[in-house]
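Asks: Here's a sequence, model it:
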Amino acid sequence: MVKNRRFEDVEKGPGLGIRHVQILILFCGMTVTYALRVNYSVAIVAMTDEKEAREGFEKFDWNEQTKSLILSSFFWGYIFTQLPGGHLAQRLGAKMFLFFGIFICSLLTILTPWCASVGGWKLICGLRLIQGLCQGVLFPCTHALLSKWSPTEERGVLNTLCYSGCQFGTVAMLAVSGMIATSPLGWPGIFYVSGAIGILWSIVWYIFGASNPAECRLISPEERKFIEDSLGHSDDTPKHYPAPWKKILSSPPFYSLLIVHCCHIWGFWTLLTEIPSYMNKILGMNIKSNALLSALPYAVMWLLSYVFCFTADGLLRKKVLTLAVSRRIFNTIGLGLPALALIGMGYVTKETTSLAITLLVVAVGLNGAIYLGYQVNHIDLAPNHAGTLMGMTNGLANIMGLIAPLAVGFIVTEENNPDQWRIVFFISGGVYLIGNFVWCIFGSTQVQPWNAPKHIPHQKVRRESAFIEAMEAHG
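Replies: Next comes the predicted model:
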């Protein structure tokens, strides 16, 4: 019986294989898409500040409210393609949805400087909205791909490796964008470089990517059999389980997951979009040091996500923690401790720059623990509907990504006023604490009864959640 299997008893499959190539390409895809998201955070400083970047490039007289509107406009489109993107990717295959999403987004990124010059902030907002529509399929499609390519025994590690590209892309873009803005390319170079890399990735994905092992011409029969056997596939296994919408929408664990996801996105995107402006206006840093230091917290988050992953795996293997306790501990590390750091940031000044940087590193870096907390809870609750659940919670949660920058623009009417920035940090810290509390109290790591229809033979759906059940049994 699967439920009695121990970690050390799980059958080992082929070593490095095509599944790892797929994960590597997806890691690069995450890197590219997050670079395409955060490039505005630094570029908008160079586009609007006469003292920054190179002379000879057009500058725009945009106030903080207008800049917040531009930064938030991405999410106007992003939230609408989450659920349909995941549902269609699950039914029709995720490869082409992901290809067109990133390709179109990259092309529009290259056109950004021209759009800014011709249409100003209004055209930029429209362009960002379309980019959001394109990127809305990213997480649901990636979840769908991982569900097909990740053997249950390797799911935790492969998921972490894939999604760590989010932080790597953030780090890379924040680190180099300041240097690009002060180079002969000027601030338009930020968009040209990131857009070109996105188009290159799209070509690579079109050639080598595949929606599942059965469609991949490069995979060996042995590796394909290992993956499909691990996931419990057979000739009569249903390709798609109908989503139990009514049961999902009446599930308390689902709502606790939705709340914590919303709270995390509020704080995360507030920091991601506003850190460059905060460092420039409050801490008095120029754009080059601003970009490099803005990247530091996300570099720490990227590295710590691996540390947390293997630490959690080791604790579970040694039966030190149950899965439920592990999820809550790491979620508290990822949200509770950063909340305290954000509250502390409300009191730093230009004279305590080192303390501000330290608190930023803590607030963002420890966020890496959420990959072992609520972020994988979609798979805990319903392995057969993980993509759908991710589309639902990520779509609704990213409304917070739209509201948060607008809230900053409403609160921060004087960019050099530290008291107004203090309110921003207090709100973000409080939201983190509320989200973590709700999920720790009302969340669940048990596979839900609505995971599969009752008429489906139990042994066929059990293996799809073997990794989760094995951890529970081992704990």
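
Asks: From now on I want contacts and neighbour counts done on CA atoms only, so please keep to that.
Replies: OK.

Asks: in the chain, which residue is closest to the centre?
Replies: The residue lying closest to the centre of the chain (C-alpha atoms, centre = their mean) is C166, at 5.6 Å.

Asks: If you count neighbours, what's buried in the helix or strand harbouring that residue?
Replies: C166 belongs to helix 155-181 when assigned by DSSP states H and E. Buried residues in helix 155-181, defined by neighbour count with 16 or more other C-alpha atoms under 10 Å: 155-156, 158-181.

Asks: For the helix or strand just after it, name the packing helices and strands.
Replies: Counting by DSSP H and E, the element after helix 155-181 in chain order, helix or strand, is helix 188-208. On a contact count with 3 or more C-alpha pairs under 8 Å, 6 or more residues apart in numbering; DSSP states H and E, helix 188-208 meets helix 18-48, helix 95-110, helix 112-135, helix 155-181.

Asks: Let's see this one next, to set against the first:
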Amino acid sequence: WLIKELSIQKIIFCLQCHIIMSHDTEECCQKVIGNKRYLLAILACFGLLIPLGMRCEIGIAIIKLTELHDMVVPAGNNNISEFKVIQVREVAWTNTKVSLIEASFYIGYTLFSIPGGFLSTIFPANKVFGFAVFTSAFFNFAIPLLVIYQCGFVSVFVLRIFQGMSEGCLYPSVHSFWRYWAPKQERSKLVTISFFGMALGPIIGYPISGILTKRYDWPANFYFWGTAAMSWAVIWLAVSRKCPSQDRFISETEKTYIEQNTSQMAITASQVPWISILTSVPVWAIIIANIGRNWTYQFSFSGLPSFLRKKFNDSSINLGFHMSIPYIVMAILTPSCGIVADCMIKRKFSVVFVRKFFNSVGFGIAGLMFLFLGFIPYLWLATTTLSIGLGSFGIGISGFGVNHLDIADIYAGVLMGISNGIGTLAGILAPIVAMEITNKFSVNDGWLIFFIISGIIHLITVTFYAIFASGENQSWAVHTEPEGIKDSEKKPLPNDSQ
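Replies: Have a look, this model is predicted:
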């Protein structure tokens, strides 16, 4: 469906049209590209894929930096022709320092999630998104230089915090962007197409980082992903606009359809109702759901490889293969369930039912799978359980992941910043809890206890969301529509244009 909607040839042609910028080209581009919002959804997908792929590089780099390798040095006596072989590491980082380097990104990410949501609400969200990726790429280029020139642990730690701060804007800016571009009937579809990149990132990131490290050494990962991120940012900033009314390369039919089915009202800093947001029960339902999701999703990047390696004692190559399968399942389910969710809403299922249904099924299955994971004695069975558990996250995204736009579309960026920021705290806490438990108990018992705790957390957060979530625009998020657009005038796109 996506290939039919937007082929590579159409995307390339549209980019050429943006460069030429002639009146005839505008009309031609509108005819060729079809629906501009789907081009933007695919570009946003790549905009999340690249940073998520970028996050895979640090784990592989740390393995290379801290592993022992042979070095030939003088033997130390008066005979300068004698040498000896010693084993050294490229950096003298302790396990504590390694953990701090891994956590530093998420410290910055958490600190800037709420400010990122505020910025993407006040300023054009497309620019916030583009500059966030560009800034993260800049820091990515700098990290290997700091290590190579031995600038020290502190410099890398601080730079990783800044990189995390730049990426703290990603999800809030995507939600703020779609509040202008996603008609109510297509929110699930467009948001999950964008989030498709979130699932694809690890699938592509781990193999590419592994291949580049093996062939060219670990800094190649940082240069590759940095170049990809900067290139994407330039294309995104050239093609995207804040809202349809500012886009020269969108058909009048599509622009009218989007504007009649979204809120196009601009928001100032003083209009954000912080107290109403923070005391809203439906908002806290989203926050609690995000806590459950982040507890295991963020842990999957750092903790799960350690679990598989320590419990099943398999090679890194095989573990990389086993780790990629759950993300493939997630990548398939994320956009598929978004399309199904929109179809259910169009067939008169209530929005709140659809959100609760997908959230309960997706994260409920995940909770059950994590309850059983610690009991499993075989690697292939653990992979199957993880594939079902983590893969079902793709179902749950059509639940709470889109709900920000349902209950407060004009403040969706702020809501995403708050929920993602608080949720990431759980993601930071999970590996720490896992390390403490596994240090106090045997390998099998420690991981068993941790996964039981994880399963219970999922089931509690799913239950809270199922009770308190809402699908209606909240009273504090209702503002007067721009003149000339009334509810009675809002209508779907004609069939021949859909």
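
Asks: How alike are these chains, TM-score-wise?
Replies: Remark: TM-score between the superposed chains equals 0.84 [TM-score structural alignment, normalised by the length of the first structure]; 443 aligned residues with a C-alpha RMSD of 3.0 Å.

Asks: on that earlier part again, would you turn the helices and strands packed on helix 188-208 of the first structure into CSV with distance to H474 of the first structure?
Replies: Below are these laid out as CSV (distance: least, C-alpha to C-alpha, whole Å):
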stretch, distance to H474 of the first structure
helix 18-48, 26
helix 95-110, 35
helix 112-135, 38
helix 155-181, 15
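
Asks: and of these, who's closest to G314 of the first structure?
Replies: helix 155-181 (12.0 Å; C-alpha to C-alpha).

Asks: Onto which residues of the second structure does the closest one map?
Replies: Alignment of helix 155-181 of the first structure against the second structure: residues 187-213, by TM-score structural alignment.

Asks: do the same with stretch 26-41 of the first structure
Replies: Against the second structure, stretch 26-41 of the first structure falls on residues 44-59 (TM-score structural alignment).

Asks: And the equivalent of G367 of the second structure over in the first structure, how far from I265 of the first structure?
Replies: In the first structure, the residue matched to G367 of the second structure (TM-score structural alignment) is A339. The spacing between A339 of the first structure and I265 of the first structure, counted by C-alpha to C-alpha, to the nearest Å, is 13 Å.

Asks: Strands along the stretch 201-350 of the first structure, start to end?
Replies: For the stretch 201-350 of the first structure, no strands are identified by DSSP state E, counting those that start in this stretch.

Asks: quick one on the thing from earlier: the match of G367 of the second structure and G435 touch, don't they?
Replies: No. Under the criterion of C-alpha atoms under 8 Å, A339 of the first structure makes no contact with G435, lying 10.6 Å away.

Asks: Show me which of those two is the more surrounded one.
Replies: Neighbours per residue (other C-alpha atoms under 10 Å) separate A339 of the first structure from G435, with A339 holding more: 28 against 23.

Asks: tell me which element the nearest residue to the more buried one once chain neighbours are set aside falls in.
Replies: Leaving aside its sequence neighbours, A339 of the first structure sits nearest to G429 (C-alpha to C-alpha, 6 or more residues apart in numbering; 4.0 Å). Assigned by DSSP H and E, G429 of the first structure belongs to helix 418-442.

Asks: What range does that helix cover in the second structure?
Replies: By TM-score structural alignment, helix 418-442 of the first structure lines up with residues 444-468 in the second structure.

Asks: The matching stretch vs the first structure - mean distance after superposition?
Replies: Taken over the aligned residues, the distance from stretch 444-468 of the second structure to the first structure averages 1.7 Å (mean C-alpha distance after the TM-score superposition for the first structure).

Asks: what do you get for stretch 425-436 of the second structure?
Replies: Averaged out, stretch 425-436 of the second structure is 2.5 Å away (mean C-alpha distance after the TM-score superposition for the first structure).

Asks: What residues sit buried inside that stretch?
Replies: Across stretch 425-436 of the second structure, burial judged by 16+ other C-alpha under 10 Å covers 425-428, 430-431, 434.

Asks: Go through the residues you listed and flag which are in helices.
Replies: Among those, the members falling in helices (DSSP state H) are 425-428, 430-431, 434.

Asks: Reformat the residues you listed as CSV; add distance to G471 of the second structure.
Replies: Below are those laid out as CSV (distance: C-alpha to C-alpha, whole Å):
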residue, distance to G471 of the second structure
L425, 26
A426, 25
G427, 26
I428, 30
A430, 30
P431, 33
A434, 35
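
Asks: Let me know the closest of these to S270 of the second structure.
Replies: Nearest to S270 of the second structure out of these is L425 (C-alpha to C-alpha; 27.5 Å).
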